[in-house]
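In: can you look at this prediction? I've put the sequence above it.
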Amino acid sequence: MSVISATGKKDDLLIIKEKYGELTDSIRKLGKAAIAFSGGVDSSLLAYAAKETLGDNACAFTLWSPLLPADDKRDILSFTDRYGIRLFKIEHNDLSCKDFCENSPERCYICKSARLDALTSLAEELDIPWLLDGSNIDDLNDWRPGMKAVRESKITLSPLLECGLSKKDIREISSHLELPTAVKPSAACLASRIPTGTAITEELILKIDAGEDIIKKYLPANAQLRMRYDGRAAKIETDRENIPGLSQSLALISEELALIGIAAVLIEKDGYMMGSATVRPK
């Protein structure tokens, strides 16, 4: 039987403080920076740390895109207002890019490259030397085509990654700082719900966003959710423990989704699987 002593708890807290201290030290050296802010757990910690260390020399850049879920837009505005972080909203329509909409296995790289170009343009206009990205060390263990675009950028840094922070570390630090994002589920853009090879259209994106809003009403707060959709059938992915309750409500969910033009609905029995709609190049 293992016993956690008071000393053990103190040591855990000291480790969290040391990790956060290393992050703030690395940001402080930059002098002035903008955070590529999505409202997720990673970029929220980064934005908070930058504001705390750089003050008014830190700001957040958010690409206000059709691919950004409505809930995330509300969270972004709430977080930056709560912590006094200056926010620049950049109108950006990923759907205007033909290569992106073709939805090839390189979609994420194409998207990230265009987005970093837009963020870099604003940074240069505002004389901000650094753009901070929320990648962490766990991203190195997954197939992330967008990481190539980050490496190609001349002004983009990834402080969480450079400090060796994992998603677990980031959540623990965020919890210690009492950030509301500490328990927020991992998120991805709405295009990630569309299977590779299926053309991305505004109609599909709008249906996915509206559909997930409907399904969330039948799930616990902060539950993981993806509604994969190819224009014909919707497949709901969530945490396995939520599947029995969701299954009982499937008829009601199907009725509501039918009202927005989604005729066929099923629940993935194996639960949420990251990137299940994406085909990786061989």
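Out: Nice, thanks for sending it over. Numbering: from 1, shown residues only.

In: only C-alpha atoms for contact and neighbour calcs from this point on.
Out: Noted.

In: which of the three states applies to the residue nearest to the spatial centre of the chain?
Out: Closest to where the C-alpha atoms of the chain average out (CA atoms, centre = their mean) is Ala187, at 4.0 Å. Following DSSP: H, G, I helix; E, B strand; the rest coil, Ala187 is assigned to coil.

In: can you tell me the closest non-neighbouring residue to it?
Out: Gly40 (6.8 Å; CA to CA, 6 or more residues apart in numbering).

In: am I right that the one you found is in contact with Val183?
Out: No. Using CA atoms under 8 Å, Gly40 is not in contact with Val183; the gap is 10.0 Å.

In: how distant is stretch 231-247 from the center of its chain?
Out: 20 Å (CA atoms, centre = their mean, to the nearest Å).

In: got the buried residues for it?
Out: Going by neighbour count (16 or more other CA atoms under 10 Å), the buried part of stretch 231-247 is Gly231, Ala234, Lys235, Ile236, Glu237, Thr238, Asp239, Asn242, Ile243, Leu246.

In: next up, a structure to set beside the first:
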Amino acid sequence: MNASLTSLQNKANKLIDYLNQFEHYSVAVSGGIDSMLLAFIANKFSTAKVTVAHAFSPAVPEAALQRVKEHATDYNWDLQILNAREFDDPNYINNPVNRCYFCKSNLYTRISEQTKGIVFSGTNLDDLADYRPGLEAAKEQNVQHPYVEAEIDKATIYALAKHYNLKQLQSLPAQPCLASRVETGMKINAKDLDFINQVEEHTRQVFPELKNVRCRITRLGTFLEIDSVPETPEFQSLSTQLDQMCAQTGRIFSGVRTYQKGSAFINGMSHE
């Protein structure tokens, strides 16, 4: 076993040792690679009784729900799908700079009410350097972060997904909730989030090679953000299609620009 593989296995063992301290726990799974991998490792290697909790709402793409269901079936997870009810919270709807705090507060409250034992998140070491109000909600509700305890970062998560041959997960890009695409201070509503999802899904169908795709709803109109903006006829056709999609829903398509994490919605601090 080479040094890098040994190091990776040591990280996995440290994570499993941490998980095995508990008899019952739930893993909050969004459908992204971090929480999905944690659920996989917990169910496959942990000695505990594990519940996988997924909250489905307008802020979660349909594809994420289907991914969670498929993995739950394939790997025999005890899956609970619940409504976090964040759309009942005016603090969330008003979309302040710390919207994520209210989202996670509602999420962790519902999970704690409907599952047994402590709640785990997919937060990793890299997340601690970001602006993430949801971490404050986690702290208040005693939600624990096994990746942090095991000193695992995003690169290690991708490496572990590859190590366990989880092909769908190892190619999965970052997928923050759809509400993160709406400019701070603009109210969150289900129709906007559905439109955002439609635009992003359509873009990925046309250009499946794109890693980062974000539809941003801003006070200046609707933007598409991607890794780079190619000058090709196919891309010009996509721009025309997106302009038409916006017009059909009474929106203004303001063009395509290079992807920026968080889109500087909150003075340069990441919203994702």
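Out: Right, received. Where do you want to start? Keep in mind that what you see is a predicted model, and the values were worked out from it rather than measured.

In: higher neighbour count, Gly40 and Val183 of structure 1?
Out: Just comparing Gly40 of structure 1 and Val183: by other CA atoms under 10 Å the higher neighbour count belongs to Gly40, 19 against 15.

In: aligned to that one, what sits in structure 2?
Out: Counting by TM-score structural alignment, Gly40 of structure 1 corresponds to Gly32 in structure 2.

In: list the residues that contact its match.
Out: Ala64, Leu169, Leu172, Pro173, Ala174, Gln175 (CA atoms under 8 Å, 6 or more residues apart in numbering).

In: among those, which one is most surrounded by other residues?
Out: Going by other CA under 10 Å, Leu169 tops those with 20 neighbours.

In: ranges for the helices of structure 1?
Out: Here structure 1 has its helices, by DSSP state H, at 6-28, 41-54, 70-82, 98-101, 107-125, 146-152, 159-162, 167-176, 202-216, 243-248, 250-258.

In: which of these is buried the deepest?
Out: helix 41-54 (a mean of 24; mean count of other CA atoms under 10 Å).

In: who touches it?
Out: 23-24, 27-28, 31-33, 35-38, 57-60, 79, 83, 85, 132-136, 160, 167, 170-171, 174, 179, 181-186.

In: mean distance between it and structure 2 after superposition?
Out: Taking mean CA distance after the TM-score superposition for structure 1, the mean distance separating helix 41-54 of structure 1 from the aligned residues in structure 2 is 1.0 Å.

In: do the same with stretch 108-119 of structure 1
Out: Counting by mean CA distance after the TM-score superposition for structure 1, stretch 108-119 of structure 1 comes out at 1.0 Å.

In: can you tell me what part of structure 2 that stretch aligns to?
Out: By TM-score structural alignment, stretch 108-119 of structure 1 lines up with residues 100-111 in structure 2.

In: got the contact list for the matching stretch?
Out: So stretch 100-111 of structure 2 is contacted by 26, 28, 53, 55, 82-86, 89, 91-92, 119, 132-138, 141, 143 (CA under 8 Å, 6+ apart).

In: make it 7 Å
Out: Outside stretch 100-111 of structure 2, the residues within contact range by CA atoms under 7 Å, 6 or more residues apart in numbering are Ala53, Ala84, Arg85, Glu86, Asn91, Tyr92, Pro133, Gly134, Glu136, Ala137.

In: and which of those is nearest Ile266 of structure 2?
Out: Using CA to CA, Pro133 is the member of the contacts of stretch 100-111 of structure 2 that lies nearest Ile266 of structure 2, at 12.2 Å.

In: what residue in structure 1 is paired with that closest one?
Out: By TM-score structural alignment, Pro133 of structure 2 lines up with Pro145.

In: need the contact list for its match.
Out: Taking CA under 7 Å, 6+ apart as the test, what Pro145 of structure 1 contacts is Glu106, Cys108, Tyr109.

In: same question, Ile215 of structure 1
Out: Neighbours of Ile215 of structure 1 in contact, by CA under 7 Å, 6+ apart: Ile253.

In: against Leu242 of structure 2, how distant is the aligned partner of it in structure 2?
Out: Under the alignment (TM-score structural alignment), Ile215 of structure 1 maps onto Thr203 of structure 2. Counting by CA to CA, to the nearest Å, the gap from Thr203 of structure 2 to Leu242 of structure 2 is 9 Å.
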